[in-house]
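# here is the input, now give the coordinates:
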Amino acid sequence: MSVRRFVGANSRDVMRQVRETLGDDALILANRRTEGGVEILAMADEAVDHFDPSSAPVPPDTSSSVFSLPVKDPLEAMSERLLREMQDMRELLTRRQPAPAVEPEHASDTPTRLYHLLLSVGFSEELSGEILAGLPASLTEAGVDSDQPLAWLREQLMARLAVLTEESSFFEQAGIVALVGPTGVGKTTTTAKLAARFVMRHGTRPVALVTTDSFRIGAHEQLRIYARLLDTPMYALDLEQPIDDLLGRLQGKQWVIIDTVGMSQRDQRVIEQIAQLQGGRSTVRLVLLLNAASQPETLEEVVLRYRQAARAAGAELDDCIITKQDEAGRLAPVLDIVMRHGMRVLFGSHGQQVPEDMAVATPAGLIDQALSSQPSPTHRSAAAPVSLPRWSRDVLGQGRRLSSVLTRLRQRVAGFAHLESIWDIAALPGGIQDERLDRLLDDVRSADHALGMAWSARRNERGCDWSMPDVGLDADGAWVALPHLQHRHPAGWQPRLAAQSDAHGIAVHLLPSLPEPDVLAWLEAQHLTWVSLVSASQRVYFQGERYTQRQLFIDSTLTHHISVRFRGQTMQLWSAYAEVQDTAGNALLAWYGEIRDPESAKRVGRRYWLTPARLGTDVITLLVTQLQSEGLAALTKRAWQQLKDADSGDVSTEIRLLMASGAAAVAGHLDTIDDDDALALRTDLVRLLGTQRKRRDTALLDGLVHVFMARDAIRQLSSVSREGLL
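Predicted coordinates for the structure are as follows:
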């Protein structure tokens, strides 16, 4: 048996049994409290990749009937599901993309030129190969004089560099901040710079300075001089003194900054120092200072060791400040390390003046400085030390790709962060999912900035017990990531249109069928933009005669065409229009469109629309949007089935439908846009999936669902680790 069950009186007792049986590297799959104490399912780490769920232990049937089949223990079912996710994650994280080989400097192809540039300014082979593996084919053959490849490279580097979005968000958050790092990195000067910037915003009363540096001669005096200049109090904390001893003296101070003792990353007391900072009742935010002028190998080790010390103390160390930028010959090495370890840069420091020589980090400024540095002819790049295993760097690389994709989706797709929140709710216990969903939707809708709505037909999808949600449109006409559930709208076309227009400012309505005349009259009276899909038998008046749409266009010659994405393929929409009236005499434009294969000119579909005549022919872009939105239902069905197979019925129908339709909207959005950023994002998303698909829209959908599931699996494993079970 791979999976073993352990039962003990308490957690310590049962963990002792696990270690004695399976060793210190045992993998905890699940735990729960029972009447007899604590029960844990565990297995040896090396058995994960060979685990067969069918071999997992099944408790005997306790029913009285001899014909009954076993009922599986929910704890074991959860452990099997977690193991499958871990196996999928291991397969995902162990995939590696080959880096382009280093060629001579005079090589003419674009990948080699960019690779040579990255290495020469100080980026590592690891990060350089990872980025260039996603170079779009359209840029591969770009000429030497083209600026597009370098612009694409700059955007890729910026997307991987996390920074503080607003300075105010750092100084407005009350609490205790501790600057940590090796000796001589500039902690005391940076402490003064941060304190000065806070005083400039909030005055001297809410701030206090603290030093733990009692080793360096004059260390207290240096910070005391800064404190006197800023007119702020300063306190000294001995290295072995608990931080709680200061809390009584810090009453009324909203923002406290601690200048810690500088220690080598190899000093074992680093762990003790961070443990001291985290041992009190107040949470201390750790910020690591990185000297831009240090050797890449030293910086790598500093980040690795200090983050290990933080984890050992039960803390997180994700923020950093880059110091001594003015002394660094190249900035790329430190940025490379920050990117590969997923840290966030808060500020950059470039001199001794307080507070002038410090600025909020900006991706554009840092990347431009890195790329414009003097290239090194030796191509020496930042390399991870021997202490970081190769497989660890592979895992970090895949994690960076995953993080980069999610970051760019948040920036690119309106409402994507809200869709992530829906996935977060799906991971909660079923009893609180609906209540959390109601609260989230209230908050989201009150701040929804959608410009339009692609309304879906008011019926269940074929073969489904749910109806396709309505999808919002942003200011650019792209789909918003969090759709609207139909049953949460008012009944009747006019009430639901009015609710969206009045409460949320929706001004554009793409209708699946022509509403009643009174609804059309209301739309016209409100001067709202609308288009309506109609049937071929829809009757209109043309030059005083009554025609069906089919009769009206039966002999029409289609002369205008525009490119569209239809059923995952690039097609052309050929169209014609005529000025008509409805039964009430309203001036309308009747439209006929044929979807054709651009290569064979074969017709694959036809559509009819009615639009207000006052909008003119510019409305064609809305017809394209509505046509392309037809594919969202099929994508939603696909995602719905994937989620249903994965969640074992633990997710409510509403939440699963929002997850599925939201993923479909994002995949459809990425499928229909063609700028360079979108192309790079599509490439990275499909690469994370690891396999090729014939249809681009379904490949993007599968990749997106895979990204969400990978994100959730990582979060689940991380939470188990923080609970002390691993």
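# switch to C-alpha atoms for all contacts and neighbour counts from now on
OK.
# quick one: contacts for residue 130?
By Cα atoms under 8 Å, 6 or more residues apart in numbering, the contact set of residue 130 is 97, 99, 397.
# and for residue 32?
Counting by Cα under 8 Å, 6+ apart, residue 32 has contacts 38, 39, 40, 75.
# before we move on, what about residue 596?
By Cα under 8 Å, 6+ apart, the neighbours of residue 596 are 571, 572, 573, 574, 602, 603, 604, 605.
# mind putting those residues in JSON lines, neighbour count included?
JSON lines is the format used below for these (neighbours: other Cα atoms under 10 Å):
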{"residue": "571", "neighbour count": "21"}
{"residue": "572", "neighbour count": "22"}
{"residue": "573", "neighbour count": "27"}
{"residue": "574", "neighbour count": "19"}
{"residue": "602", "neighbour count": "11"}
{"residue": "603", "neighbour count": "15"}
{"residue": "604", "neighbour count": "11"}
{"residue": "605", "neighbour count": "12"}
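# another for comparison:
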Amino acid sequence: MIVKKFEAETMPLAMKKVKQEMGVQAIILNSRKKKTKGIFGLFKKIRIEITAAIESGPPEAGHTVSEKDVPPRTSAGAGEQQRKETVRAPSSDPARAAKEEPETENHISAFLEHELNPEILQEIRKEENEAAPFWGRVRDHLHKGITEIPAASRPGDNKYIHLIGPTGVGKTTTAAKLAANAILDDNLSVGFITTDTYRIAAIEQLRTYARLLDIPMEVVYNLEDYRKAREEMKDKDLVIIDTAGRNYKDSSYVSELQKIIDFEEEADTILVLSMTSKFKDIESVYKRFSEVPLHSLIFTKMDESGSFGAAVSLAVKYKKSVSFVTTGQNVPDDITTLPLSELTEQLLKEIETSE
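Take a look at the predicted model:
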């Protein structure tokens, strides 16, 4: 396999370079924005960098790539097989392929730029219904995936909610929003438990919310404390457990959580993620936290995000519902339920208007 990086001022120009040098069989492994060094650290410019690969050398000049040019695939594992499938699989009808290729290439570039998982685009190019426009096939594929996702439970359906996730995503503020809305809208009795003993500020922040909402709060340091705290709040309708945010790359993080929280107890464990993150980053976070049972997702910082592609991609790929999205720091206002189908339509509209 030949792997190479390409740079250009825009995504379409970078994709054009890939196509010219490696052909339509190129596999897009990664895309990112990078800053040039500039002059004395000033006047930096943003460029697009694409990492692409091909299983064999690029096509010879004047040679049209066809199905027979694709090397036979081995029975590799599912993950490796997906990486080897190309987003740009050629059409079986060369005339139609030549007609639709520029438009399809533009759509692919737009979807990649908005953080839609390349694997989704690969799957769509392999589908049999090639008569439908590529844009419509993306919409149909995403909505079909959404129908396979179980509905998220509501606060109060289960007495306990664990909020877990990496540092900086806003778990404590989200806990306060959930509690305030449960009290004000659903008239539920609520309690807080926090395991975030790494930061005194985090404890004081949650304690302030507890005082304002006039609800109890317990700080736990180990599994015994956790079980005692749950027993103390057994009369509550809803107990929200806030956890410490740590570097998800630390392999010991989740195992440390398991020493404090009994994830086997009946509870909804919700992974909190930032919508401003790239797909490959939130997928890495998801894989790390999937060592414990995950029931749904909450995406924060929707108001700061330039794209919803990563959020939609993760939910569809791992069949996880999105319980809530947050749109700011205000408690209790800046949190809402947003059906994944609606988030997907917003993504498609966002891409369509940017083209």
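# now the TM-score, please.
After superposition, the two chains reach a TM-score of 0.66 (TM-score structural alignment, normalised by the length of the second structure), with 267 aligned residues with a Cα RMSD of 3.1 Å.
# circling back: which one of the contacts of residue 32 of the first structure is nearest to residue 433 of the first structure?
Set against residue 433 of the first structure, the nearest of those by Cα to Cα is residue 75 (20.3 Å).
# hang on, the closest one packs against residue 30?
Yes: between residue 75 of the first structure and residue 30 there is a contact under Cα atoms under 8 Å: 6.8 Å.
# what's the distance between the residue nearest to residue 31 of the first structure when sequence neighbours are not counted and residue 77 of the first structure?
Nearest residue to residue 31 of the first structure in three dimensions, chain neighbours excluded: residue 40, at 4.4 Å (Cα to Cα, 6 or more residues apart in numbering). Applying Cα to Cα, to the nearest Å, the value for residue 40 of the first structure to residue 77 of the first structure is 13 Å.
# between these two, which one's more packed in?
Higher neighbour count among residue 40 of the first structure and residue 77: residue 40, with 22 against 16, using other Cα atoms under 10 Å.
# so that one, which of the three states?
Using DSSP: H, G, I helix; E, B strand; the rest coil, the structure places residue 40 of the first structure in strand.
# check contacts around the residue nearest to residue 31 of the first structure.
Going by Cα under 8 Å, 6+ apart, the list of residues near residue 40 of the first structure reads 5, 6, 7, 14, 28, 29, 30, 31, 32.
# same question for residue 230 of the second structure.
Contacts of residue 230 of the second structure by Cα under 8 Å, 6+ apart: none found.
# give the aligned equivalent of residue 266 of the second structure in the first structure.
Under the alignment (TM-score structural alignment), residue 266 of the second structure pairs with residue 283 of the first structure.
# what's the closest non-adjacent residue to that match?
residue 176 (7.0 Å).
# what does that neighbour correspond to in the second structure?
In the second structure, the residue matched to residue 176 of the first structure (TM-score structural alignment) is residue 160.
# let me know how buried that match is, in neighbour terms.
Residue 160 of the second structure sits with 25 neighbouring residues when counted by other Cα under 10 Å.
# who's in contact with it?
238, 239, 240, 241, 266, 267, 268.
# adding neighbour count, distance to residue 338 of the second structure and secondary structure, write these out as JSON lines.
Below are the contacts of residue 160 of the second structure laid out as JSON lines (neighbours: other Cα atoms under 10 Å; distance: Cα to Cα, whole Å; DSSP: H, G, I helix; E, B strand; the rest coil):
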{"residue": "238", "neighbour count": "24", "distance to residue 338 of the second structure": "22", "secondary structure": "strand"}
{"residue": "239", "neighbour count": "28", "distance to residue 338 of the second structure": "23", "secondary structure": "strand"}
{"residue": "240", "neighbour count": "23", "distance to residue 338 of the second structure": "21", "secondary structure": "strand"}
{"residue": "241", "neighbour count": "28", "distance to residue 338 of the second structure": "23", "secondary structure": "strand"}
{"residue": "266", "neighbour count": "11", "distance to residue 338 of the second structure": "25", "secondary structure": "coil"}
{"residue": "267", "neighbour count": "20", "distance to residue 338 of the second structure": "22", "secondary structure": "coil"}
{"residue": "268", "neighbour count": "23", "distance to residue 338 of the second structure": "18", "secondary structure": "strand"}
